[in-house]
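[1] Here you go, sequence then predicted model.
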Amino acid sequence: MTDGSNSAVHKGVYGEDEIKSRLSVMLDASTDDSRPWLVSAFMAHFMVEHTHPFYDSNGRFGRFLLALKLRQVLSAPTALSLSAQVRKQKDKYYKAFAHVENPLNRGEATFLLTICSLCS
């Protein structure tokens, strides 16, 4: 993942087995009805983006999956506007991802959930 100035923000994981394993965990977590629905949707989004399964288009793919999930409770235009809102607030969005990925934060995602909820 790169920021607007093409500086590396995140490199993702390596190896097809590791990617499959992480996406499997993401799918399990995103369909777990015991978790709050919106938290589950945004955490699944983070897990896809963090895994970075493709060489290109991870951001668009991740936002598309999130929009599909949000479409279950929001109108189609609102869900589809997610990508535009993320683009408008991309500095905050990238900062939120970096915050969760910081080893000292141990995956604490409250900041990410707050920023993502403001983007949608």
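    Nice, I can see it.

[2] For the rest of this, base every contact and every neighbour count on C-alpha atoms.
    Will do.

[3] Which stretches in the chain count as helices?
    Assigned by DSSP state H, the chain shows helices spanning 16-30, 37-51, 58-70, 76-80, 82-88, 90-101, 110-119.

[4] Next one for the comparison:
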Amino acid sequence: KQLESKPFITTNLCIDIMQRIKENTSSVRTTPGTTLSNTNGDVIYTPPSGEDVIREKLSNFEKFINEDDSLDPLIKMALMHYQFEAIHPFSDGNGRTGRILLLLYLKMENLLDVPAIYLSEYIILIRKKRQLFYVIS
């Protein structure tokens, strides 16, 4: 609904999505992120550290998504997903938030006609009487 009134993907929207997924009030991480290592144990990627640095990178991410350019929207979508996951702004929920951002971007670019949601138990899950119900409204 936020995209209907303001068709921009913002840092605050990313934080709001993550908070809804995690059902908490956490924000941009202030602790070092998890490094990626290859099979030899060599560190091949270290995400940015420091809240100010992460927020600056999110600001660049926001500008990239919302600028009017000649990039094919599907190419831009792939680049924005890579950029968001490389920033890895949250302690948890980055992948799920990133996948929701993909859908929002497709909707924003009018490439997705109907609302869609990933049926992932991590997005919105309710436990009731030992049964799992997905909330899709």
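    Okay, I see it. Not measured: the values here are computed from a predicted model.

[5] TM-score them against each other, please.
    Overlay of the two chains. TM-score (TM-score structural alignment, normalised by the length of the first structure): 0.53; 78 aligned residues with a Cα RMSD of 2.9 Å.

[6] one step back: could you dump the helices of the first structure into TSV and include mean neighbour count and distance to Thr2 of the first structure?
    Formatted as TSV, those follow (neighbours: other Cα atoms under 10 Å; distance: least, Cα to Cα, whole Å):
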stretch	mean neighbour count	distance to Thr2 of the first structure
helix 16-30	14	19
helix 37-51	21	12
helix 58-70	19	10
helix 76-80	15	22
helix 82-88	16	13
helix 90-101	18	9
helix 110-119	17	18
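
[7] Would you reformat those as TSV and include distance to Val9 of the first structure?
    Below are these laid out as TSV (distance: least, Cα to Cα, whole Å):
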stretch	distance to Val9 of the first structure
helix 16-30	18
helix 37-51	11
helix 58-70	12
helix 76-80	25
helix 82-88	15
helix 90-101	8
helix 110-119	15
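
[8] Could you check how many residues crowd around the counterpart of Ser49 of the second structure in the first structure?
    Superposed on the first structure with TM-score structural alignment, Ser49 of the second structure falls opposite Tyr14. Tyr14 of the first structure: 11 surrounding residues under other Cα atoms under 10 Å.

[9] nearest spatial neighbour of whichever residue in the first structure pairs up with Arg99 of the second structure, skipping sequence neighbours?
    Using TM-score structural alignment, the partner of Arg99 of the second structure in the first structure is Arg63. Distances taken as Cα to Cα, 6 or more residues apart in numbering put Ser83 closest to Arg63 of the first structure, at 6.1 Å, once the chain neighbours are dropped.
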